[in-house]
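Asks: here is my input, please return the structure:
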Amino acid sequence: MRSIWKGAIAFGLVNVPVKLYSATQSHDAPLHQVHDEDGGRIRYQRRCERCGEIVEYRNIAKAFVDGDSTIMLTDEDLSTLPSEKSHEIEVVEFVPREQVPLELYASTYYLEPDSKSPKAYVLLRQTLQDTDRMAIVKFAMRQRTRLAALRVSGDVLVMQTLLWPDEVREPAFDVLDTEIKVSDLELQMAAQLVESLATDFEPDNFTDEYQEQLQQLIQAKIEQGDTFDTEATFGEQPAAEGEVIDLMEALRRSIDSKRAAAQADPQQNVGS
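Replies: You can find the predicted model right below:
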C-alpha cells in the first residue's frame, strides 16, 4: 500500500506521527463507455462554455456563484487557508464507541506509525483499548475539514471519517406517524425467523455475486472471440501502463489461438 497523507495525532501534549492509508479498494470490473456500433471509446472533455476551448486540469479553478457575481478561487488561494496547511489530527474528545450513530460513518483509513519509535502510537492504541472509548478527531485533507472517529482494530489504529450532522437527512416518513398494531403471534413468528438465521458475522462468507457473474460473462465473450481491438478503441496506452498492454496482448493472442482452433474444428464452439 502507498500512503496518501502524512501528519501527526495531537493527543494532549503527545505527538503521534502517522501515515494514512486507504483501508478499502474496489473489486468492480472496470467498464468503459463505448459506441455500440463500432466500439469507439466515449470520452468526456472539459470544454469552456465561453471560449469553446478544451481546458487542461492545471488551468481549472474553482468558483463560488453569489447572485450576479462569480468569485474565482485558485489552488493558490485555497492553500492559504490555515486548516489546509495543517497536517495535524486533533483529538477533540473521547467518547463511548456506541454513541456515534452508524449513519455518520463514511470512509475508512489505516494509520501507520511514522517514526523510528512507535511508543506514542502504542500508548494511544492501548489507552483506547483500556478505556473502551474512541477518539473524535478533526483534520484537513484535500481542501476539506473533516471529522473522524479514531478507534482500534487489532494492533492498528483505524480512522473513519464522519459526515457532518447537517449532511445527514432526517427520515420523515408520514406512513410511520400512524399507529400500527402488531399481534403477539406475528412477533413470535418473526422472532422464530430471526432465531433460525441467527449466527456470528463472518465477512468471508459473502461474495459479490454480480461481479462474479460479470467476470464470467467477460471470460465467456473472450473465449467466444466476441471482442474488438483495444488499441483501435482506446488508443495507444501510456508506457507506464506496460503491464496492461502486455496483458491485453496476451488476451489477444489467446483469442487468435482459439479462433484458429475453432476454424480447424468447427464443432469446438457448438453449444457454447
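
Asks: going forward, measure contacts and count neighbours with C-alpha atoms only.
Replies: Fine.

Asks: the longest helix belonging to the chain: how far from the chain's middle?
Replies: Ranked by residue count and defined by DSSP state H, the top helix of the chain is helix 242-264. Remark: helix 242-264 is offset 32 Å from the chain centroid, using CA atoms, centre = their mean, to the nearest Å.

Asks: show me what that helix is packed up against.
Replies: Applying 3 or more CA pairs under 8 Å, 6 or more residues apart in numbering; DSSP states H and E, we find helix 242-264 packed against helix 209-223.

Asks: to compare against the first, here's the next sequence to fold:
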Amino acid sequence: MSSSSPPRAVWTGALTFGLVVLPVRLYSATEEHAVRLREMHKGDGGRVRHRRVCERDGQELGLEDVGRGYELPDGRLVPLTDEDLDHLPLPTRHTAQVLGFVPLADVDPISYSGKSYYVGPAGNAAERPYTLLAAALARSGAAAICRVAIRTRERLAAVHPHQGTLLLQSLLWPDEVRDPGDLAPSTPVTERELELAELLMRELAGVEAAELRDRYREALEQLVDAKITGGQIEAPPQPEPAGDLLTMLEASVRAARADR
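Replies: Model prediction:
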C-alpha cells in the first residue's frame, strides 16, 4: 500500500476471537493489470457497445434507472435497494468471527479464491489486540479461519501474518472444490528417476519474483504492430516430449548446472 495516498477500505467491521473484539478495516491487497480487448463489428470495424434495455417495454435505460432484484421461481423479480441490503440480517456483514485456528500449512491451496485483503487496525484501541493476534499467529504458524461477508458474498477466509501485516485471504466453501477423480495416472517411476528429479529441483531452487512480469501485453503489442505494418511475427516453439525420461532428466540437470 502506497504511503503517498491513503488506501480506501473496502470493508469495515470487527474481527472477533473468543471475547476479544478487534475493530479492523480491509484493503485490497492486489490489483489486476490485465489487457482488455474491445468488442468490434467484424464487418466495418465499428465499436460494439452494450446497452441496457428493458425486456418489458424495450426502453433503453441509463445506469441511474437500473436497479437490482431477486428472481423468484416463477420469474418475478423482487426489487432490492442498497438500503435493503444494508439491513441484511447477516452477522458477518460487519463481523468476521474466528471459527478456529489451524496450521497455515494445512489450508489446502486449492481453497484460496484469489481475493486477498490487508487487515488494518481501526483506531488506536485496536492496535494492541491487532499486534497480539499477529504475533501469536506468527509464533504458532497458524491461520485464523473465519467467515465474513464482503460486498455481495459471504465467504470463509484465512487470516495470517504477511510481511508484518495481517492478511485475509478468502476461501472457497468445501462444496465449491471439485474432486479430481481418477485424473492421476498410476504409472510407476524408478528410484533413479526420482533421485534425478529431486536433484533437478535443487539445481532450479528459488525464483526471483521481483524480476518477473506479465509478457502478454508485450506480445500483444508486437502482434498489433505487425497487423498495422503488414509484418510477420514468429510463433514461439512449442516444447515436445523427446527421448526417454531418464535421459531428459540427466540432460536437464547438466543444463541447469551450466546456467548457474
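
Asks: fetch the TM-score of the aligned pair.
Replies: Remark: TM-score between the superposed chains equals 0.72 [TM-score structural alignment, normalised by the length of the second structure]; 218 aligned residues with a CA RMSD of 2.7 Å.

Asks: picking that back up, so which bit of the second structure is the longest helix of the first structure matched to?
Replies: Structural correspondence for helix 242-264 of the first structure: none found in the second structure, per TM-score structural alignment.

Asks: the second structure: matching residues for stretch 140-157 of the first structure?
Replies: Using TM-score structural alignment, stretch 140-157 of the first structure pairs with 149-166 in the second structure.

Asks: what about the matching stretch, start to end distance?
Replies: End-to-end distance of stretch 149-166 of the second structure (CA to CA, to the nearest Å): 18 Å.

Asks: quick one on the thing from earlier: return the set of buried residues in the longest helix of the first structure.
Replies: Buried residues in helix 242-264 of the first structure, counted by 16 or more other CA atoms under 10 Å: 245, 252, 255, 258-259, 262.

Asks: so can I have CSV of those showing distance to Thr127 of the first structure?
Replies: Listed next are the buried residues of helix 242-264 of the first structure as CSV, based on distance: CA to CA, whole Å:
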residue, distance to Thr127 of the first structure
Ile245, 49
Arg252, 56
Ile255, 58
Lys258, 61
Arg259, 64
Ala262, 66
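
Asks: nearest to Leu123 of the first structure among the residues you listed?
Replies: Ile245 (47.4 Å; CA to CA).

Asks: any idea how far that closest one lies from Thr70 of the first structure?
Replies: From Ile245 of the first structure over to Thr70 of the first structure (counting by CA to CA), the distance is 45 Å.

Asks: quick revisit: hmm, who's touching the match of stretch 140-157 of the first structure?
Replies: For stretch 149-166 of the second structure, the external contacting residues (CA atoms under 8 Å, 6 or more residues apart in numbering) are 10-11, 92-94, 96, 104, 118-120, 134, 137-138, 142-148, 167-173.

Asks: check stretch 15-34 of the first structure too.
Replies: Residues from elsewhere that reach stretch 15-34 of the first structure (CA under 8 Å, 6+ apart): 1-10, 40-43, 108-115, 120-121, 211, 214-215.

Asks: switch to 7 Å and redo it
Replies: 2-10, 40-42, 108-115, 120-121, 211 (CA atoms under 7 Å, 6 or more residues apart in numbering).

Asks: so how far is it off the chain centroid?
Replies: 5 Å.

Asks: buried set for that stretch?
Replies: So, applying 16+ other CA under 10 Å, buried residues of stretch 15-34 of the first structure: 15-22.

Asks: also stretch 146-157 of the first structure?
Replies: Neighbour counts over stretch 146-157 of the first structure (16+ other CA under 10 Å) mark 146-152, 157 as buried.

Asks: repeat for stretch 91-103 of the first structure
Replies: Quick answer for stretch 91-103 of the first structure (16+ other CA under 10 Å): 91, 94-95.

Asks: tell me the residues of the second structure aligned with it.
Replies: Taking TM-score structural alignment, stretch 91-103 of the first structure hits residues 98-110 over in the second structure.

Asks: how much space separates Glu90 of the first structure from Gln99 of the first structure?
Replies: 20 Å.

Asks: for Glu243 of the first structure, same thing?
Replies: Glu243 of the first structure is 47 Å from Gln99 of the first structure, where distance means CA to CA.

Asks: cool, Val244 of the first structure as well?
Replies: 46 Å.

Asks: counterpart of Glu191 of the second structure in the first structure?
Replies: Checking TM-score structural alignment: Glu191 of the second structure goes with Asp184.

Asks: end-to-end on stretch 13-31 of the second structure?
Replies: End to end - CA to CA - stretch 13-31 of the second structure spans 23 Å.

Asks: next one: stretch 41-53 of the first structure
Replies: Stretch 41-53 of the first structure: ends 21 Å apart by CA to CA.

Asks: go through it and flag the buried ones.
Replies: Arg41.

Asks: so where is that stretch in the second structure?
Replies: Using TM-score structural alignment, stretch 41-53 of the first structure pairs with 47-59 in the second structure.
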